[in-house]
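> Give me coordinates for this.
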Amino acid sequence: MAIAAACERVAYAADPARSRGRLRPEPPSMSRNDFRRDCDRIIHSSAFRRLAHKTQVFVFHEGDHFRTRLTHTLEVVQIARSIARALGLDEDLSEGLALAHDLGHPPFGHAGERALDACLADCGGFDHNAQALKIVTSLERRYPDFDGLNLTWETLEGLVKHNGPLTDRDGTPAGRYRKHGVPEPILDYCRIQDLELWSFASAEAQVAAISDDIAYNAHDIDDGLRAELFTLADLAAVPIVETIIAGIDRDVPGLDDARRAHEVVRRLITVAIEDVVAETRARAATLAPRSAEDVRRADRPLVAFSAGMEQGDAAIKGFLYPRMYRHARVMRIMSDAEAVVRDLFAHFSRKPADLPPDWREGLDGRDLGVRARRIADYIAGMTDRFALVEHARLFPATPELR
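Predicted structure coming up:
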């Protein structure tokens, strides 16, 4: 399927001129619309810069060519803009949500998140989407008139709901939050500015979410091959990849393995993008949304894979899970990384005076839950490298994570 370079703007695209605005009103920019300003604020934030030194799968010193949270984020941005352009959606809003989607991840990727979630078990746990919301609404402190980035309602909504509604219409937690409830930082913010947790997010937010899935599959295959955790021959067991490899061998016979691997990744991204565009157009024809609000109030996502591509996506994840994410080498390093995060949390819980002055300010006399959240916010903002430096400063021995 060929996709045109651009598509006429559709009726259900988000419109920056009709944004619900910012919590704190600001004068308009003479050169940028509100969604573009959100992108720029995210790019210039401290949290965004720190993504350069946060783990995706492999920690920073395992090799310069493995993805970090930042390079992963940039790949998600590229895919999101491609899909949004093809569908006639607002590219800036999709870009902003792709830029911000991983801001809440702590050091050492999912290992760090697991460790912080366990440390905060008695006060609601840790959720990286909730942490991202907290970063852009309060923890970033760059502007004279407000904490956070004062992003538009549409960007905040998409940051929280890009994977779907968090509650039913009556407020009952739904989906992944059904068991443990909606994270308190999200509920706290919604008491100030209602993000309508019961509805879907905009089509642009849905594009950012599915772009994350596409990027994950493609670059984890690339990084796994580079790390020699599996081979192209192993990957041929996955039907969608087998088809792609067969096409490469037919079109470019005799290609060396390195170029062959890159071509697999490139074609996989292309196939996935084309599938999302086709499926979304088909769903739009059925749902017939006439506005962004129609997308929010639909009974299912507008942006999605086809059934066949969903099976392909599941097969790729099923292949990668045991061979990469649960590989003995990766698991050993991530186990050590979890221990680093747990050690830091335990130390600062015992000795909050060891926190930097601006982080310990006002903690005297506060309840233990507030103290735990403050400590978690501090640790979550660390890069891999800084977490190891802090651990080495506070403890006699620190794992090398190799």
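> drop to CA atoms for contacts and neighbour counts, all remaining ones
OK.
> Next, the contact list for the closest residue to Gly88 other than its chain neighbours, please.
Ranked by Cα to Cα, 6 or more residues apart in numbering and with sequence neighbours excluded, the top spatial neighbour of Gly88 is Arg9, at 4.1 Å. By Cα atoms under 8 Å, 6 or more residues apart in numbering, the contact list for Arg9 reads 87-90.
> now, which of the residues you listed lie within helices?
Leu87 (DSSP state H).
> Let me know the closest of the contacts of Arg9 to Phe319.
Proximity of those to Phe319 (Cα to Cα) peaks at Leu87, which lies at 30.5 Å.
> Mind telling me what element the nearest residue to that closest one once chain neighbours are set aside is part of?
Nearest-residue entry for Leu87: Cys7, 6.0 Å, with adjacent residues in sequence omitted and distances by Cα to Cα, 6+ apart. If you go by DSSP states H and E, Cys7 is not part of any helix or strand.
> so Cys7 touches Gly88, yeah?
Yes: Cys7 is within contact range of Gly88, at 4.7 Å (criterion: Cα atoms under 8 Å).
> Which one's more surrounded, the two?
Gly88 (16 against 13; other Cα atoms under 10 Å).
> Next, the contact list for the more buried one, please.
By Cα under 8 Å, 6+ apart, Gly88 lies in contact with 6-10, 13.
> Rebuild those as CSV, extending it with distance to Ala285.
Formatted as CSV, these follow (distance: Cα to Cα, whole Å):
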residue, distance to Ala285
Ala6, 19
Cys7, 15
Glu8, 15
Arg9, 15
Val10, 12
Ala13, 15
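> of the residues you listed, closest to Ile379?
Ala13 (37.6 Å).
> now the helices for the stretch 201-350 of the chain?
Along the stretch 201-350 of the chain, counting by DSSP state H, counting those that start in this stretch, helices occupy 203-226, 232-235, 239-251, 257-287, 292-296, 307-320, 328-350.
> between those, which one is nearest to Phe108?
Nearest of the helices of the stretch 201-350 of the chain (Cα to Cα): helix 328-350, 6.4 Å.
> Buried ones in that closest one, by neighbour count?
Neighbour-count burial for helix 328-350 flags 330, 333-334, 336-345, 347-349 (criterion: 16 or more other Cα atoms under 10 Å).
> Identify the residues contacting that helix?
Under Cα under 8 Å, 6+ apart, the answer for helix 328-350 is 57-58, 108, 111-112, 114-116, 119, 324-325, 354-355, 371-372, 375-376, 379, 387-388, 390-391, 398-399, 401-402.
> Buried members of those into PyMOL, please.
The buried residues among these can be selected in PyMOL (16+ other Cα under 10 Å) with this line:
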select buried, resi 57+58+108+111+112+114+115+116+119+324+325+355+371+372+375+376+379+387+388+391+398+401
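> To compare against the first, here's the next sequence to fold:
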Amino acid sequence: MQNVRPSPRLLAPYATHPGASRGRRIAEPSSATRTAFQRDRDRIVHSSAFRRLTHKTQVFISTDGDHFRTRLTHSLEVAQIASSIARVLSLDEDLTEALALSHDFGHTPFGHEGEDVLHRLMVDHGGFDHNVQAYRIVTRLERRYAHYDGLNLTFETLEGLIKHNGPPAPGDQIFLTDPPPDDLDLTRQAGLEAQTAAISDDIAYNAHDIDDGLRSGLLGFDVLREVPLIDAILSEVDAEAPGIEPLRRTHELVRRLLTRMIEDVIGETVRRIARAGIASAADVSAQPGPLVAFSQDMAASEKALKRILFANLYRHPGVLEVREKAARVVEELFTVYANDPSLLPESWRHAQDGEARRLRRTCDYIAGMTDRFALVEHRRLVGATPDLSTPRV
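Predicted coordinates for the structure are as follows:
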């Protein structure tokens, strides 16, 4: 076909420019129609890890119903929020979306409960961390291409994936990967696109956990009103639409909260960029802390909201009961596979593996499972599989 180059985008000087990408670990010809970051985003969307997010827990396990968020719907909401912020700030939207869509790749079945179990079981062999696992997935565990493992993403996307919550400390587990990522710059701040994906994650789960919590009956409007920002929004909704039905009231609360948080981040980020005199992507990476952030007032509101969600939703007795059962499922699966590796699929068995590598393969296999597949495998191999439905109020 005729060589049609992607149209140049008007990016801010402090954005991460695809034309200045350092490339990929394995060199590839450039695309005639897509930038390097567009290709990264597309590879992420077409990956097996992305599809598996469909049936991985956010807060409520997938057996609880079709209307609660999963890791996939959460990731799509994060990408929408992040893209909105990136567009206003003139950042690279494709890189921002790539990082938002892949940030949860490393999560296990049953959310953080599964992660905690795998970390405990692997503590003598490097432990388990979902951010490190996301890196392992995109660099080695995906098996789609003829000439390499992983997705062969650009260095900018790999660094953004690792550093989206800030540069890792020297003792962090990312340095324990085999081989360690010594071709990445892990000591300096992430680019603005990665920072945008990270704060969009916070915005998304604060908003949708309110929605899911109210829908489940485990949260009530009254307890949410203890947060002044939420109280102000609900008062505004009630004044404009007296007697509005609860479902519409919930949606109005979530919609307006999202708008306030997004606009706050944009305003605060613009102020920080100007105050620090940021003129390039290099200036961003040299900063002592993130530039994409909430204002002081919004940060206080967000912290107060998280306390409410933690106490009344994440630590609700019904949720904790289900998490304990889920932990048992993950641990018993690990034990069965570790004691008899022949139960693993053939492609996951290697006769020459020592104990550490054998257990890491077992860990990788379980971490990649969806909630649904983990329950099917537990029922097949162990039996007496517990009911993981969250009790309704």
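> coming back round to it: and the residue nearest to Gly88 of the first structure? What does it align with in the second structure?
Correspondence of Arg9 of the first structure to the second structure, assessed by TM-score structural alignment: Leu11.
> Provide the secondary structure category for that match.
coil (DSSP: H, G, I helix; E, B strand; the rest coil).
> roughly how far apart are the residue nearest to Leu87 of the first structure and Ser202 of the first structure?
18 Å (Cα to Cα, to the nearest Å).
> so which strand or helix has the residue mapped onto Leu116 of the first structure from the second structure?
By TM-score structural alignment, Leu116 of the first structure lines up with Leu118 in the second structure. For Leu118 of the second structure, the element it lies in under DSSP H and E is helix 111-121.
> After superposing, tell me the mean distance of stretch 202-209 of the second structure to the first structure.
In the superposition with the first structure, the average deviation recorded for stretch 202-209 of the second structure is 0.2 Å (mean Cα distance after the TM-score superposition for the first structure).
> Where in the first structure does that stretch align, residue-wise?
Using TM-score structural alignment, stretch 202-209 of the second structure pairs with 213-220 in the first structure.
> just stretch 308-316 of the second structure next, same as before
Counting by TM-score structural alignment, stretch 308-316 of the second structure corresponds to residues 319-327.
> Could you give me the buried positions within the matching stretch?
Buried residues in stretch 319-327 of the first structure (16+ other Cα under 10 Å): 319-320, 323-325.
> Give me the neighbour count for whatever residue of the second structure lines up with Asn33 of the first structure.
Mapped onto the second structure by TM-score structural alignment, Asn33 of the first structure lines up with Thr35. Other residues near Thr35 of the second structure come to 20 when the count uses other Cα under 10 Å.
> I'd guessed Thr35 of the second structure sits against Pro18; true?
Yes: contact criterion Cα under 8 Å: Thr35 of the second structure and Pro18 qualify, at 6.3 Å.
> Trace Gly277 of the second structure over to the first structure, please.
Match for Gly277 of the second structure (TM-score structural alignment): Ala288.
> Over to Ile85 of the second structure?
Match for Ile85 of the second structure (TM-score structural alignment): Ile83.
> residues contacting its match?
Ile83 of the first structure neighbours (Cα under 8 Å, 6+ apart): 207, 273, 276-277.
> Which one (most neighbours) among those residues?
Val207 (32 neighbours).
> what about the residue nearest to that residue when sequence neighbours are not counted, neighbour count?
In space, and not counting its chain neighbours, Val207 of the first structure is closest to Ala80: 5.9 Å by Cα to Cα, 6+ apart. As a burial measure, Ala80 of the first structure scores 33 neighbours (other Cα under 10 Å).
> Beyond the strand or helix carrying Ala80 of the first structure, next helix or strand please.
Assessed by DSSP H and E, Ala80 of the first structure sits inside helix 69-87. Note on helix 69-87 of the first structure: by DSSP H and E, the next helix or strand toward the C-terminus is helix 91-100.
> Run the angle between that following helix and helix 203-226 for me.
If you take axes from the mean of the first three to the mean of the last three Cα atoms, to 10 degrees, helix 91-100 of the first structure sits at 50 degrees to helix 203-226.
> picking up where we left off before, please identify which of the contacts of Ile83 of the first structure is nearest to His219 of the first structure.
Ile273 (14.7 Å).
> Now which residue in the second structure aligns to the closest one?
Aligned against the second structure by TM-score structural alignment, Ile273 of the first structure finds its counterpart in Ile262.
> roughly how far apart are that match and Leu309 of the second structure?
Applying Cα to Cα to Ile262 of the second structure and Leu309 of the second structure gives a distance of 20 Å.
> and the aligned residue in the second structure for Asp147 of the first structure, how far is that from Ala49 of the second structure?
Aligning on TM-score structural alignment places Asp147 of the first structure opposite Asp149 in the second structure. Relative to Ala49 of the second structure, Asp149 of the second structure is positioned 14 Å away (Cα to Cα).
> Ala82 of the second structure contacts Ser200, doesn't it?
Yes: counting by Cα under 8 Å, Ser200 is a contact partner of Ala82 of the second structure at 5.4 Å.
> Which neighbours do those two have in common?
Joint contacts of Ala82 of the second structure and Ser200 (Cα under 8 Å, 6+ apart) are Ala100.
> Pro144 of the first structure belongs to a strand, doesn't it?
No: with three-state DSSP as the criterion, Pro144 of the first structure is located in coil rather than a strand.
> How about the contacts made by it?
So Pro144 of the first structure contacts nothing (Cα under 8 Å, 6+ apart).
> just Arg215 of the second structure next, same as before
Here Arg215 of the second structure is in contact with Leu247 (Cα under 8 Å, 6+ apart).
> Same question for Lys163 of the second structure.
186, 189-190, 194 are the contacts of Lys163 of the second structure under Cα under 8 Å, 6+ apart.
> What's the match for His391 of the first structure in the second structure?
Match for His391 of the first structure (TM-score structural alignment): His378.
> Which secondary structure element is home to that match?
Here His378 of the second structure is assigned to helix 371-381, by DSSP H and E.
> how big is the offset of that helix relative to the first structure?
Using mean Cα distance after the TM-score superposition for the first structure, the mean distance for helix 371-381 of the second structure is 0.7 Å.
> so what secondary structure elements neighbour that helix?
Helices and strands in packing contact with helix 371-381 of the second structure are listed as helix 317-339; criterion 3 or more Cα pairs under 8 Å, 6 or more residues apart in numbering; DSSP states H and E.
> rerun at 7 Å
Contact partners of helix 371-381 of the second structure among helices and strands, from 3 or more Cα pairs under 7 Å, 6 or more residues apart in numbering; DSSP states H and E: none.
> Just want the angle from it to helix 317-339.
60 degrees.
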